[in-house]
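Colleague: Structure for the following, please:
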Amino acid sequence: MINPLGRSPEAMEALFQLIRVELRRVFHQAAGAATASRLAPWQFRRVRERIEAGAPMPGVAELATLCGISPRHLHRQFIALTGKTISAYIETYRIEQAKLLLAAAEVPMKQVAEQAGFSHGNSFARAFRRATGLSPREYRQRSAALTNEASAM
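Modeller: I've put the predicted structure just below:
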């Protein structure tokens, strides 16, 4: 075999062996980093259970304590897992709760806002419109219309 670089076959084999070892190490670290950047299932379950427990809504520090990690670490891991910040996740949960309340019964808007975890009706209406494109009243009316159409069939 002709060696155009003038290197010994042993030196070339040692170089290739080093490259293989380094590539394995890099790929192993990358695989470990991908799984380490997510919350463990038990941590995410604790966060969800605490959010679902209701008002007052928890802060990041309380949720981090539940998970046994720092608030900053929780924030990073939560985004890596869900693609949302904790506050955006909580707001989405609260809006979904409000949708259920609005569709289910003639609960006054103020009570819907309180049960969904909003302290003021105006902040509830703004958040609801931002999330759904409809005011809570419009959503309730559309839900009632859909329910009436379904029961008429």
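Colleague: going forward, measure contacts between C-alpha atoms and count neighbours the same way
Modeller: Will do.
Colleague: Quick one: end-to-end length of stretch 32-48, please.
Modeller: 25 Å (Cα to Cα, to the nearest Å).
Colleague: Name the residues of that stretch that come out as buried.
Modeller: Buried residues in stretch 32-48, defined by neighbour count with 16 or more other Cα atoms under 10 Å: S37, R38, L39, Q43, F44, V47.
Colleague: just stretch 129-141 next, same as before
Modeller: Buried residues in stretch 129-141, counted by 16+ other Cα under 10 Å: R129, S135, P136, Y139, R140.
Colleague: Please narrow the residues you listed to those residing in helices.
Modeller: Counting by DSSP state H, the buried residues of stretch 129-141 place R129, P136, Y139, R140 in helices.
Colleague: all helices for this protein, in order.
Modeller: 9-36, 41-52, 60-67, 71-82, 86-104, 109-115, 121-132, 136-152.
Colleague: what does the second one contact?
Modeller: So the one you mean is helix 41-52. Residues from elsewhere that reach helix 41-52, judged by Cα atoms under 8 Å, 6 or more residues apart in numbering: M57, P58, L63, L66, C67, I90.
Colleague: which one is the fifth one nearest to, not counting chain neighbours?
Modeller: Across the structure, with Cα to Cα, 6 or more residues apart in numbering as the measure, the residue nearest C67 apart from its sequence neighbours is Q43 (5.2 Å).
Colleague: To check against the first, give me the structure of this:
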Amino acid sequence: MIRRTVGFLLFEGVNSQDVAGPLEAFHSVSSVATSPYDFAFIGESREPVCSESGLPLVATHTLQDIPPLDMLVVPGGAGARSAHNLQVLCPWLQHVAPVTKRVVSVCTGAFLLAHAGLLKGLTVTTHWQYADQLAQEFPDLQVQAQRLFVDHGHIATSAGITAGIDLTLALIEQELGADTAAAVARHLVVHFRRAGDQAQFSAPLAFQQRADQRFASLTGYVLENLGRSLGVADLADYCGMSERSFYRQFTRSMGQTPARYVAELRLDYARQLLVSRQWSLDRIAQACGYDSPDVFRRAFMRSFSVSPAEYRHRFAGQDITRGHNVPAVN
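Modeller: Next up is the predicted model:
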């Protein structure tokens, strides 16, 4: 078996989970199959660096004595945006990237790659909280804040912390096959193929983060009643408001109409059912409150540019296709 060396860049102020998540995913291959992966931990020196949380990390190689790398993982953390690290690491990245098969960033590690000029003109992602900052600092980038990861082959970027595991599983699948990647996901007790085009956080969570006190419990009510029509009258009645007042205040507070809000919750739930249940499309349509399977298919196509059947084919994990339960998400 051809060995593959994965390097992990360490620096003062690194996020330790950005390192540990992908590392444990690659390492877990050895628990389910013969692993080709060797690891190198690369720092400015071999002195311990302190992660954001205070965990000390020690490099096995310096910037000057790295082995040939098949992949380089660039984690995030406050240190990925510090002036010292940018000054030291960007020239090194510019030198190393062309001779490395893959360069992968996790979370705000995208800032290091961007400052090094490695992301010019690309579609990228990063932690949703820093996506606007990345877009402002680098206007030539197409920053997609909702994506879990974006893989261009030689360069890949992933979102906040656990999205690094999603990307790592996708890379394991590309290199070692779906069976191995699915087995690693089971070992880690995470989803296999939590697709890269899925949101960093769910629609219900996004709505609840935006909701003020007037609408704080509305999302829970909608989720419990998705099988119903849920028009403005239903929502206004639940909130104890007139329809006109509800529509005006909801639209101003949430930044979208009640109809669009309900539609996004229906479609978010539909995506979950497509990859976690073997239900027919008719049953999913009914559970999500659509009048007919055709109405459901058209709504799904408009939002995701792919049919429900194709979405299930692309993103359902191996366990689903064999009739087993999907591992829970940590």
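Colleague: What's the TM-score once they're superposed?
Modeller: For these two chains in superposition, a TM-score of 0.65 is obtained (TM-score structural alignment, normalised by the length of structure 1); 109 aligned residues with a Cα RMSD of 2.0 Å.
Colleague: Rebuild the buried residues of stretch 32-48 of structure 1 as JSON lines, extending it with distance to V107 of structure 1.
Modeller: JSON lines is the format used below for these (distance: Cα to Cα, whole Å):
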{"residue": "S37", "distance to V107 of structure 1": "42"}
{"residue": "R38", "distance to V107 of structure 1": "39"}
{"residue": "L39", "distance to V107 of structure 1": "37"}
{"residue": "Q43", "distance to V107 of structure 1": "34"}
{"residue": "F44", "distance to V107 of structure 1": "31"}
{"residue": "V47", "distance to V107 of structure 1": "28"}
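Colleague: and A170 of structure 2, what pairs with it in structure 1?
Modeller: For A170 of structure 2, there is no aligned residue in structure 1 (criterion: TM-score structural alignment).
Colleague: how many neighbours does A170 of structure 2 have?
Modeller: Using other Cα atoms under 10 Å, the number of residues around A170 of structure 2 comes to 23.
Colleague: what's the spacing between L39 of structure 1 and R48 of structure 1?
Modeller: Going from L39 of structure 1 to R48 of structure 1 by Cα to Cα gives 12 Å.
Colleague: how close does A88 of structure 1 get to V112 of structure 1?
Modeller: Distance from A88 of structure 1 to V112 of structure 1, by Cα to Cα: 19 Å.
Colleague: Looking at those two, which is more packed in?
Modeller: V112 (21 against 11).
Colleague: Verify the stated contact: that one with A103.
Modeller: No - with contact defined as Cα atoms under 8 Å, V112 of structure 1 does not count as touching A103 (10.7 Å).
Colleague: how about F27 of structure 1, what's its partner in structure 2?
Modeller: Using TM-score structural alignment, F27 of structure 1 lines up with nothing in structure 2.
Colleague: what about F27 of structure 1, how many neighbours?
Modeller: Residues lying near F27 of structure 1 (other Cα under 10 Å) number 11.
Colleague: and what of R244 of structure 2?
Modeller: 12.
Colleague: Tell me the counterpart of it in structure 1.
Modeller: Using TM-score structural alignment, R244 of structure 2 pairs with R72 in structure 1.
Colleague: One more: D151 of structure 2?
Modeller: Match for D151 of structure 2 (TM-score structural alignment): no aligned residue.
Colleague: Can you tell me the SS state at the nearest residue to D151 of structure 2 once chain neighbours are set aside?
Modeller: Spatial nearest neighbour of D151 of structure 2, excluding adjacent residues (Cα to Cα, 6+ apart): T157 at 6.5 Å. Here T157 of structure 2 is recorded as strand under DSSP: H, G, I helix; E, B strand; the rest coil.
Colleague: Thought F149 was touching T157 of structure 2, still the case?
Modeller: Yes - counting by Cα under 8 Å, T157 of structure 2 does reach F149; the two are 5.6 Å apart.
Colleague: more neighbours, those two?
Modeller: Ranked by neighbour count (other Cα under 10 Å), T157 of structure 2 and F149 place F149 first, with 33 against 29.
Colleague: if I look at that one, how far off is M301 of structure 2?
Modeller: On the measure of Cα to Cα, F149 of structure 2 and M301 of structure 2 end up 22 Å apart.
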